[in-house]
Structures are given as C-alpha cells and as structure tokens.
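**Student:** What follows is a predicted structure for the sequence shown.
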Amino acid sequence: MTATTDMYLQPPIGHLLRQWRERRRLSQLDLSGLAKVSTRHLSFLETGRSKPSREMVVHLSGQLDIPLRDRNILLLAAGYAPVYPESPLDAPQMSAVRTAVSQILKGHDPYPAIMVDRNWDIVDANRSFSLFTEGVAPELLEPPINALRLTLHPDGMAPRITNLGEWRAHLMHRMRRKAARDDEAVALYEELRDYPCDQPEPELDMPGPGDIFVPLNLRQGDRTLSFFGMLATFGTALDITVAEMVIESFFPADPETVAALHGGLAHMPAESKE
C-alpha cells in the first residue's frame, strides 16, 4: 500500500479530534477552556471548515493527553509530517534510557521486575524474574515473550497462580481498555479471552476487609508467594519508544514472601547458585 493510499484512507483530522475529545469525555466548551481556543474555532476544526496548523494539532493533542504515536497520526491526517521519533532501543541516543532501565531492574533484585513494550512483549527482565518462568512451556519463552500470554496461558504461569480467576480478571480488564483504543491489541485480547480458567472471575474489584490491592499469589513448591505490582513510565518522553515503555516491578505482599526471597529462595539461574 502506498503512502498516497494510506493518506486517502486516513480519517479527516476534524473527525479524529472529535473522537479523541469524546473519548476524554470533554465538551467543546471544556476543551476550549483547557486549550485557550474559542469553541467556534474548535467547531470549525472538527467539521473541516478550518484546517489546524501543525502547532495547533500538537497543542490540542497535549490538552487531550493523546499518546505520541497517535499524535503522529493526527499530524499526518492534517497534512503534516510526524514530529515524534520512534528510536530503536539500541540506538546511540537511547544509551541513558538503557542504563536507567538496567539500574532499575537489577536494583530490584531479589524481587522480580520486567520492562515491556506497547504490546506487553518483554524487552528486558531482571534475574529474579526467573521465579515466574519456572515450569513454563519452552515455546512461551521464545522471543518475543509476551507477558500477558506467559501469565494466562494454561502452559504458562496460570497453573501456579492460586487466585487465577481474580488475577485474570484484573489483567483482562486492563487489556480490554487497551483493545478499545488500539486495534492492534484486539487479536491478543481475543486470544487471552479464550484461554480456559477453572476459577470464577469477578466482574468488579470489590475489596474485602483490609484489602488494598489485587495480589498475585504464586505457588512455589509447598508454599504460596504473594506479590503486588507497581508500574513505572518515563514522565517527559518525546520519543515513541520511550513513551511506550513500562517497567512492572513486583513486591512481596506479605512477610512470608519477604522472608522467602531474602532467605535464598532457589529461583536463580543455576550458574548463580553457590
């Protein structure tokens, strides 16, 4: 497909702006107040009576908190070249990013941590993440390793997750939101949805007494380890690759798991054991 055909099939910039405004549940009056633009001008932009400048597309994209990848799509729809680069992680200018990610992952040992891209494919992981991959079918560990597939596949982590229904519902809720705004995520969502689960999946996250998060309870030998996750992103990214990186760090959710991990739990690679 040629670039000319792609541009022909691209929805008009006004249509895309209106879609994003409605997705953010903002009226034209709301957005005009945020962007310091008259409602009349916004109406003209959305209906195609006026063409936005490149600066206006970038400005409105920022006010609507549109991801950088989608901002480039809006710029193309308005007839402008994309302005946000997408650099490979091994590019020279990404050196500081690689160093920061490596420090975070290694510094999180002996707790598991991974970095994933926009598709939840694992880009990097620390040594302790091997705890999660014990007993997983070899084909699920062939690159690119998808973190969600690894977790929910019946030949992956799923048989070891003692609260699989609860954890699966949590992940599928996150994935459903992603699929609603990203057509590329629909196929993965449908694949995950069809995996078997022998536990009931709650439709709502209703906390019980004392609950403060959904734990990941993982069977390890004759005991169960409990974790909660934290997500970290780069806050001032101007590159698509950097903006879409997510580091997920897992922390012990109870004293027993803390003791097991700090007590030399045998989950490290064989060459690391003394």
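**Tutor:** Perfect, thanks for sending it. Numbers count the residues shown, from 1 in each chain.

**Student:** C-alpha from now on. contacts and neighbour counts both.
**Tutor:** Will do.

**Student:** List the residues that contact the closest residue to residue 233 other than its chain neighbours.
**Tutor:** What sits nearest to residue 233 in space, not counting adjacent residues and going by CA to CA, 6 or more residues apart in numbering, is residue 246, at 5.2 Å. For residue 246, the contact set (CA atoms under 8 Å, 6 or more residues apart in numbering) comprises 115-118, 231-233.

**Student:** then this one, side by side with the first:
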Amino acid sequence: MTTIAATGAGVGPLLRGWRERRRLSQLELALRADSSARHISFVETGRARPSEEMILRLAGHLEVPVREQNVLLLAAGYAPRFTESTLDEPRLGALREGIEQLLGGYEPYPALVVDGTYTVVAANGGIGVLLAGLPDHLLTPPMNAMRITLHPEGLAPRILNLPRWRGHLLAQMRRQLALSRSESLRALYEEVSGYPLPEAAEGVTAPVGPEDGDVCPFFALPMRIDHDGRVLSFVSSISTFNTPMDVTVSELAIETLLPADPATAAYLRSLAG
C-alpha cells in the first residue's frame, strides 16, 4: 500500500491533516489525548516538537493507520516504531500457520485473506469453487478480490443482485479511503467503480437494504450467485488483527463467506464429500 510521503514541513502539518480529515477541533483532540488545545496548536504549527509517545497517542485517537504512523514518526525525526515484514519471513511463521489452519478449517465454505489493496494472499478450496471458469487474466497472481468480483469478465455477470452487492463493496472501499491516504487503493477504486455493469443489471439502482418496504429474508445482505444453474447465497464477515505491531499484519483482512441458507450449505458440503 502506498504511504504518505514525509514532507519537509515536519510532523505538524501531517497531524493537522489527519485531524481535519477526522473533523475534530484542536480542543476535541486535546481532550481525547489528555493534552491542551494550546499544545496541539503549537505542535501543528511547528512551535513545539512532540515526543514520540505524544505522536503515537495522537495517531491512536485520530485512527491513523499503522503504516502512516511510521510516516509521522519519521517526519518528527524519530525511527519508525512498526516493522514491515513480508509474509514469507520466518518471524511470521506462526501467523502463516494460523491462517492456513483457519482457512482449511472453514472448508467447504469459502474464505480468503487479502491485503490493504485487496490483493489475495491466501484462499481455500471453497473460493476455488466460486472462481471456476473465470479467465486466466483475472486468476493470474497477484489476484485482486475486488477486480475478480466486479470485473465484467469476472463474477459480476453471475451475481444475481449485482447492483446491491456492488454498491456494498464500493461503499466499503470509500470507508477505507476515508481512513487512509493510499493512492493505490484510490486507483483501484477508480478502476472497479468504472467497470460497466452487465446488460441485465444496467439501469438498476443499488440500495443495500430491502426495497419497497419488503422484509429481507436474510440476516445480512447476501451475495447471491449463479453457480452452474444453482443459486448460492453468502453473507460476508471480515476479521482483522487487533493491536498489530507490523505494517503488513495491520493491513491483512480475513473474509469468510457464510452460507446464508441451508441449500447453499448442503450443496457445498456435497461437493466436499
């Protein structure tokens, strides 16, 4: 994921940018961080150099992503606090093993792990069932979950409630962009939001809840997908790691697709059998 470049202006303008992004006043931030509005003002204008502890405290209250917290520290003249590992490094061996056990234990239901720009870093056999028949250019690593789902040659033509599901995914990306300044994520959003809808879905609005006052028969918005003439329904759950101390780990998300009805669950179990 792209980082925010540390500017020569120092940490103050960067902190001010994050505060304004969160729509907090200096007083509100000061109250949350057990400081004073005067001190926050001095930090933002460069009249006071914040301690490393203060930077991390402010970043925590501003919900600054771990990657960008390193940028703040560098801009203030401190060393980065958080490492950035690759997933194949020995120090992350326990993480890899845990992810593999989790994905394998979830089968036959689909589950995958993505990074901060939805690049697929791991997936189980249940995902392979859904991706069967897609073109090679979408499945050649590095695969991207958003691209696979919304591309007109991907899953999009098979998703029966595509306008709603697409609206949900794009809203999810917009929420992420509000919490991050990742240029690569923004570029991905611009790409996938510009994909044309399949003809059957053109002109259809994309609400994320029941229409016309109907009661939704599912407990959450499902993705309803045509699989070899059979309708499969899934609801999505996303998990992240609490209090990550590594940039790479902080950006991982585990998505599990839970069968939304007994027929979907039975069908997947029959394939496994």
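**Tutor:** Arrived safely. Since the model is a prediction, treat every value here as computed from it, not as a measurement.

**Student:** TM-score for these two?
**Tutor:** TM-score of the superposed chains, computed with TM-score structural alignment, normalised by the length of structure 2, equals 0.89; 260 aligned residues with a CA RMSD of 1.8 Å.

**Student:** Trace the residue nearest to residue 233 of structure 1 over to structure 2, please.
**Tutor:** Using TM-score structural alignment, the partner of residue 246 of structure 1 in structure 2 is residue 253.

**Student:** State the distance from that match to residue 75 of structure 2.
**Tutor:** In this view, residue 253 of structure 2 and residue 75 of structure 2 are 28 Å apart by CA to CA, to the nearest Å.

**Student:** And for residue 143 of structure 2?
**Tutor:** In terms of CA to CA, residue 143 of structure 2 sits 34 Å off from residue 75 of structure 2.

**Student:** When these two are compared, which one has more neighbours?
**Tutor:** In this view residue 143 of structure 2 and residue 75 are compared by other CA atoms under 10 Å, and residue 75 has more residues nearby, 21 against 16.

**Student:** which residue lines up with residue 154 of structure 1 in structure 2?
**Tutor:** Aligned partner of residue 154 of structure 1 by TM-score structural alignment: residue 152.

**Student:** you'd agree that match is up against residue 195?
**Tutor:** Yes - taking contacts as CA atoms under 8 Å, residue 152 of structure 2 lies within contact range of residue 195: 6.9 Å.

**Student:** Which one of these two is surrounded by more residues?
**Tutor:** residue 152 (17 against 13).

**Student:** Residue 168 of structure 1 contacts residue 201, doesn't it?
**Tutor:** Yes - here residue 168 of structure 1 reaches residue 201: they are 7.2 Å apart, a contact under CA under 8 Å.

**Student:** between these two, which one's more packed in?
**Tutor:** For residue 168 of structure 1 versus residue 201, the count of surrounding residues by other CA under 10 Å is larger for residue 168: 24 against 16.

**Student:** so where does that one fall, helix or strand?
**Tutor:** Element membership for residue 168 of structure 1 (DSSP states H and E) is helix 164-181.

**Student:** count of neighbours near residue 163 of structure 2?
**Tutor:** 20.

**Student:** Aligned counterpart of it in structure 1, please.
**Tutor:** So residue 163 of structure 2 corresponds to residue 165, using TM-score structural alignment.

**Student:** what about its match, distance to residue 192 of structure 1?
**Tutor:** 13 Å.

**Student:** Closest one of the contacts of residue 246 of structure 1 to residue 8 of structure 1?
**Tutor:** Residue 8 of structure 1 lies nearest to residue 118 out of these, by CA to CA, at 26.7 Å.

**Student:** Quick check, the closest one in contact with residue 245.
**Tutor:** Yes - with contact defined as CA under 8 Å, residue 118 of structure 1 reaches residue 245; the gap is 6.7 Å.

**Student:** Which one's more surrounded, these two?
**Tutor:** Legend: neighbour count by other CA under 10 Å for residue 118 of structure 1 and residue 245, higher for residue 245 (20 against 14).

**Student:** Tell me who's in contact with the closest residue to the more buried one other than its chain neighbours.
**Tutor:** Computed as CA to CA, 6+ apart, the closest residue to residue 245 of structure 1 that is not its neighbour in sequence is residue 117, at 5.0 Å. By CA under 8 Å, 6+ apart, the contact set of residue 117 of structure 1 is 123, 241, 244-246.
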